[in-house]
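Visitor: sequence and predicted model, in that order:
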Amino acid sequence: MKYHQIDRNLFIKNRKNFMAKMKPSSLAVFNSNDIYPISADSTMPFEQARDIFYLSGVDQEESILVMFPDAPNPDHREILFLKETNEHIAVWEGEKLTKEKALEVSGIKTVYWLKEFDKVFYEIMTQCDTVYFNTNEHYRANVETETREARFIKATKDKFPAHSWAKSNPILQRLRSVKDQIEIDLIQTACDITEKGFRRILGFVKPGVWEFDIEAEFMHEFLRNRSKKFAYTPIVASGNNANVLHYIENNQECKAGDLILLDVGAEYANYSSDMSRTIPVSGRFTKRQRQVYDAVNRVKNDATKMLVPGTMWKEYHVEVGKLMTSELLGLGLLDKADVQNENPDWPAYKKYFMHGTSHHMGLDTHDYGLLYEPMQAGNVFTVEPGIYIPDEGFGIRLEDDVVIQEKGEPFNLMRNIPIEAEEIEELMNK
């Protein structure tokens, strides 16, 4: 791993919190992700399943975590099963976790090699009544590929039909939505790496560079700061490309007078950052671009102030819509008749700002979170309003990542990343 080892107390605490929510005489199982094939002998880079990582810190394929708090054998209350390393694997792939290193990473004392799983699992299944299975129930999820977890669930239900089944996801949704300080520090590191990438491109962008040149500059800075990749597929959208919300081709030349909408973020230790900035290719905003830019920035700043304990996600977005409506009226993009005659299910402002303002963020860029309960301290949210004007050839989105505090305004993890128009222009014209 490129990242520094994480304090194992985070994972010890996470397991303790999860097991406190389990039913009596139950166990929970979590599997690593597969390494997915491309074709021939090629594979995609391994990405660990976030839930087993959250509970163990293990960042390795073919790993299984079992938690059985009522196990009659105390050694079986937390168990890791790992792929056994050998000299051949060490030569061709690099060394895997040893049992000693697994304890150091996770705080789990009982570690078996994977070949022992069937025997040990049969033993503990005879001692429990309920099995917690881990399924992906994120509100944006659309899973078409059968995962290692899904195969395990199917096989276990066939082999042990008399057991009761329960869901891990509701417990994890609640636990993962509130970040530990160690997690917040890791997200801060990801944001700090993103800042370095952004400052790098401010001195690089000029008419004639290509969108993929900018993507490459970000990637260079991310890699040299212990990030393995972008946290999500980057958007580098110049000119009218910015009006395609998920534009990821990044294959066009950046032309004088245009704006570039950047939606990029570094990952660090599997934790995400998520930043949007919009900058002028020529180093200066036009008068009109600046008017729209400042309007988006005002909405972002005012929306951020609403992210406090007790705020409801749905009501928050209604209030942000009112802020945006006011700004669009001021810009002449809407008139009073548009607002008076609007469809309540698709308000007038949605013509220019059609996406949501905030989402949970953490181990996933669109992280687990409880959308129908009041916000609480420790939630990490993005704040990302935008105005998109195809008729004028540009779109502007600005986005920061913030942590809700017990009192006062949220803490901005991107407070050091330039965002004011004057600072952007100053840095681009040094």
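Guide: Noted; the coordinates are in hand.
Visitor: only C-alpha atoms for contact and neighbour calcs from this point on.
Guide: OK.
Visitor: centroid residue for the protein?
Guide: T365 (1.6 Å; Cα atoms, centre = their mean).
Visitor: ok, and here's another one to check against it:
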Amino acid sequence: MDLNHNTTVIYTPERDLRFENGSRVNDFPGRPLLNDTSISDKTGVPLASMQDFTEFMNNASKEKNTVLINNNREGDIRYASNEYVATYSPVQVLLRALNNRHSGLKHKNMYEAVANVRMIKSNSEIEILRKAASITVEGIKQSAKTIKAGVDERFLEGILEGDFKVNGSQRLAFGSIIKSGPNSHWPWRILATHYNRRNRVMENGDLVIFDVGCEYNQYVSDIGRTFPVSGTFTERQKEILVMETKVADKIIKFLKPGITFKDVQTLTNSVIPNNAKPYMQVGLFFGHHLGLSTGDPSLSNAILKPGMVFTVEPWYYNHNENISVFTEDMIVITEDGCEVLSKDLPRTPEALEALMRD
């Protein structure tokens, strides 16, 4: 998009050597190539070659124009001083290439503009997210019915993800996180790097946490629940789960247009019991935006508006007692409050136990 001249062009390659061989032309559908007129027909935007793009960028550099770059965070664009980051961060690789090839360009962060557009979902987008939530709820229900001692965590993954596909999901929103017993005390970043923490055989007395989501028509879900492997929560497990869901309920009840995320953060800090604060992350983080990704762009100082979709997820990690519980729900801000898109999935200890029996 050239904002100086109010023009938009899609630059595409003329060939894609990955899909060519001596006996077959590159006629695979969906390849964005220069001779594919369907792209312009669908978008109304003209096509040009990559050679034209190089010429355009050279001219922009000579004129010392400003290029807008999504830096994936708020604030001014920062250039990596660490060689590893400069080599492997996609944004930093782009910045380095622009400096090397088109040194006359100025760089400006467009993250705020992207976030302002992405934070507010249209009615049609919300309906797709509602469907993604529904598929995820059903998948958790089906997988939870197979929980018992002696079952591997990956077995639950298989039931869950198979049900996702049966109900129309094209792919996962992220790698399914199903963790039991001591595995449940660790964040997903740690579990993802240790293979032996993704295939544990569950035992009676364990809790098993689901933190899962699917993708439906490019939009994603993210929902979480905690189940007892034995089919019945202990009194202490039940006590912690009830406390954690009460915190979530108070946050959800507070959500409405006109307040800020800082207001939400202040509220979360005030509703966590003092004896639980050392074990809960919600005082620092209560959720994240959803849409085309599970970390949709957002602004920390944003005022809540109808159409915003995000999660509410108060973790409780207690290594001392070997108890961790997790409840995560998808929320959409409405004109006068909010709607829980994952409301069809039980949250109370009694309802979760009943779901496992049915």
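Guide: Good, I have the coordinates. Nothing here was measured: the structure is a model prediction, and the numbers come from that model.
Visitor: does the residue nearest to the centre of structure 1 touch Y232 like I think?
Guide: Yes - look at T365 of structure 1 against Y232 with Cα atoms under 8 Å: they come within range, at 7.2 Å.
Visitor: mean shift between the longest helix anywhere in structure 1 and structure 2?
Guide: If you go by DSSP state H, structure 1 has its longest helix at helix 181-202. Mean deviation of helix 181-202 of structure 1 relative to structure 2 after superposition (mean Cα distance after the TM-score superposition for structure 1): 1.9 Å.
Visitor: can you give me the helices for the stretch 51-200 of structure 2?
Guide: Using DSSP state H, counting those that start in this stretch, the helices of the stretch 51-200 of structure 2 run over residues 83-88, 90-101, 111-118, 123-144, 153-166, 188-191.
Visitor: C338 of structure 2 is nearest to which of the ones you listed?
Guide: When those are compared by Cα to Cα, helix 123-144 sits nearest C338 of structure 2, at 12.6 Å.
Visitor: tell me, the closest one lands on which residues of structure 1?
Guide: Mapping helix 123-144 of structure 2 onto structure 1 (TM-score structural alignment) gives residues 181-202.
Visitor: and that stretch, how far out from the chain's middle?
Guide: Offset of stretch 181-202 of structure 1 from its chain centre (Cα atoms, centre = their mean, to the nearest Å): 13 Å.
Visitor: and stretch 163-171 of structure 2, by the same measure?
Guide: 17 Å.
Visitor: list of residues touching that stretch?
Guide: 132, 135-136, 138-139, 142, 214-217 (Cα atoms under 8 Å, 6 or more residues apart in numbering).
Visitor: correct me, but F227 of structure 2 touches A351?
Guide: No - contact criterion Cα under 8 Å: F227 of structure 2 and A351 do not qualify, at 10.3 Å.
Visitor: so the two - more neighbours on which side?
Guide: F227 (26 against 12; other Cα atoms under 10 Å).
Visitor: which one in structure 1 is aligned with that one?
Guide: In structure 1, the residue matched to F227 of structure 2 (TM-score structural alignment) is I279.
Visitor: what's the average distance of the helix or strand that contains that match to structure 2?
Guide: Assigned by DSSP states H and E, I279 of structure 1 falls within strand 275-280. Superposing on structure 2 places strand 275-280 of structure 1 at an average distance of 0.8 Å from its equivalents, by mean Cα distance after the TM-score superposition for structure 1.
Visitor: packing partners of that strand?
Guide: If you count contacts as 3 or more Cα pairs under 8 Å, 6 or more residues apart in numbering; DSSP states H and E, strand 275-280 of structure 1 packs onto strand 259-264, strand 394-397, strand 400-403.
Visitor: could the ones you listed go into a markdown table alongside distance to E93 of structure 1 and mean neighbour count?
Guide: Putting those into a markdown table (distance: least, Cα to Cα, whole Å; neighbours: other Cα atoms under 10 Å) gives the following:
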| stretch | distance to E93 of structure 1 | mean neighbour count |
| --- | --- | --- |
| strand 259-264 | 30 | 26 |
| strand 394-397 | 42 | 26 |
| strand 400-403 | 36 | 26 |
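Visitor: do you know which of the helices of the stretch 51-200 of structure 2 lies nearest K179 of structure 2?
Guide: Judged by Cα to Cα, the one of these that comes nearest to K179 of structure 2 is helix 153-166, at 6.6 Å.
Visitor: okay, buried residues for the closest one please.
Guide: Neighbour-count burial for helix 153-166 of structure 2, counted by 16 or more other Cα atoms under 10 Å, picks out 153-154, 156-157, 159-161, 163-165.
Visitor: mean shift between that helix and structure 1?
Guide: Using mean Cα distance after the TM-score superposition for structure 1, the mean distance for helix 153-166 of structure 2 is 1.9 Å.
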